[in-house]
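J.: show me the folded form of this:
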Amino acid sequence: IDDYHLSSSPHRTVSNGLLFFIHYKDGDNLYYAGVRVDGYAVIKKKINGTYYTLTTKKIFDGEYDRIDNPILLPKEQWIGVKSETTSYSDGSVLIKLFVDKDRSSKWVMVLAVKDDGSKGNSTISGEGYAGIRTDFMDVEFDEFKIKEI
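T.: Next up, the predicted model:
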């Protein structure tokens, strides 16, 4: 993160962050996983335009405040974020999120959740697009890859 923009936009909230889109079907049907400005790691899904939080965990220290402390993620320091997704024949989807806080190649799995469709009445299975979302930040990415494992 090179810079963070303290916009007065009502869209600048705790849900902003560095997020990967996974199984992206369209703007209303997708998973995302990443780290938020309030220091939480998150995995969510969006079904028919409604977001469902699958799991979260605080991983960066500090107390978030929209005005006085609007970003707990490190600035001007490389951090690693990666996700793994596994789709199962029963339609369930396993999503894991890993973070390397200081680019030391010491990846830590910070979240894992298996979506069985109990939230939102369905999973997002099958192929989809992948992408990156950042909010109100100037960022640089290095070694962004998508591969089948």
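
J.: going forward, measure contacts and count neighbours with C-alpha atoms only.
T.: Fine.

J.: nearest residue to L54 in space, please, no chain neighbours.
T.: Sequence neighbours aside, K44 is the residue nearest to L54 in space, at 5.2 Å (criterion: Cα to Cα, 6 or more residues apart in numbering).

J.: is it true that that neighbour touches A33?
T.: Yes: counting by Cα atoms under 8 Å, A33 is a contact partner of K44 at 6.5 Å.

J.: here is a second sequence; please produce its structure as well for comparison:
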Amino acid sequence: MSEQRLIPKTMSTQHPDNASIPLWCDSDVIEGEKEVYEAYYAYSNLGCQEVMWDSEGKDIDPHVVRKLLTSYPDFFKEKILGRDVFLTYRIPNPMLEKVEKKVFLETLQAIPKHFDVAKQFYGNGEYAPVFEVILPFTSSHRDVVKVFEDIF
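T.: Got it, this is the predicted structure:
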């Protein structure tokens, strides 16, 4: 990777409180494949450079990268996931959300699988499609170190 890494200037969160049901949705609950479309919509129609994929307090989709790349291949051939647009997991903080500890691990374990899917899609392993996570309710760098020490 010779060029400098793009720092995203815009981030979309998953289904924030909408004033009305989005035109592409048929109910007030956005779930399943609609969540994948919502991420694509944020990239393609709203011009967001980054989508925060929330794995906190709900069932995560461990195949989101595969679904994005195979459902919208033309877009993602032009906008490389991990270089031009970014997907960042918001993971549960296992220090505060004890019952979500396994979701924390499942989410982290999905990241190498996403790399393999993207490598096959793009024909190289130049860019990791997911390489950062958001650890909520963090007040110090010590929190991140503690999570690492407790888990690993």
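
J.: TM-score for these two?
T.: After superposition, the two chains reach a TM-score (TM-score structural alignment, normalised by the length of structure 1) of 0.30; 85 aligned residues with a Cα RMSD of 5.5 Å.

J.: just to revisit the earlier point, okay, K44 and A33 of structure 1: which has more neighbours?
T.: A33 (30 against 20; other Cα atoms under 10 Å).

J.: let me see the contact set for the more buried one.
T.: 19-22, 41-44, 83, 97 (Cα atoms under 8 Å, 6 or more residues apart in numbering).

J.: could you identify the most distant pair in the residues you listed?
T.: Pairwise distances across the contacts of A33 of structure 1 (Cα to Cα) peak at 15.2 Å, for the pair I22 and A41.

J.: now the closest residue to V133 of structure 2 other than its chain neighbours, what's its secondary structure?
T.: Leaving out its chain neighbours, the residue that sits closest to V133 of structure 2 by Cα to Cα, 6+ apart is Y89, at 4.8 Å. Counting by DSSP: H, G, I helix; E, B strand; the rest coil, the backbone at Y89 of structure 2 sits in strand.

J.: does Y89 of structure 2 really touch V64, like I thought?
T.: No: counting by Cα under 8 Å, V64 is not a contact partner of Y89 of structure 2; they are 10.8 Å apart.

J.: for the helix ranked longest in structure 2, buried residues please.
T.: Using DSSP state H, we find that the single longest helix of structure 2 is helix 101-122. Under the neighbour-count criterion of 16 or more other Cα atoms under 10 Å, helix 101-122 of structure 2 has 101, 103-104, 107-108, 110-111, 113-115, 117-119, 121 buried.

J.: that helix packs against which elements?
T.: Under the contact criterion of 3 or more Cα pairs under 8 Å, 6 or more residues apart in numbering; DSSP states H and E, helix 101-122 of structure 2 touches helix 64-71.

J.: just checking, what packs against the helix it packs on?
T.: helix 33-44, helix 101-122.

J.: any idea which of the ones you listed gets closest to F148 of structure 2?
T.: Among the helices and strands packed on helix 64-71 of structure 2, the nearest to F148 of structure 2 by Cα to Cα is helix 101-122 (11.1 Å).

J.: next secondary structure after that closest one?
T.: Counting by DSSP states H and E, the next helix or strand C-terminal to helix 101-122 of structure 2 is strand 133-134.
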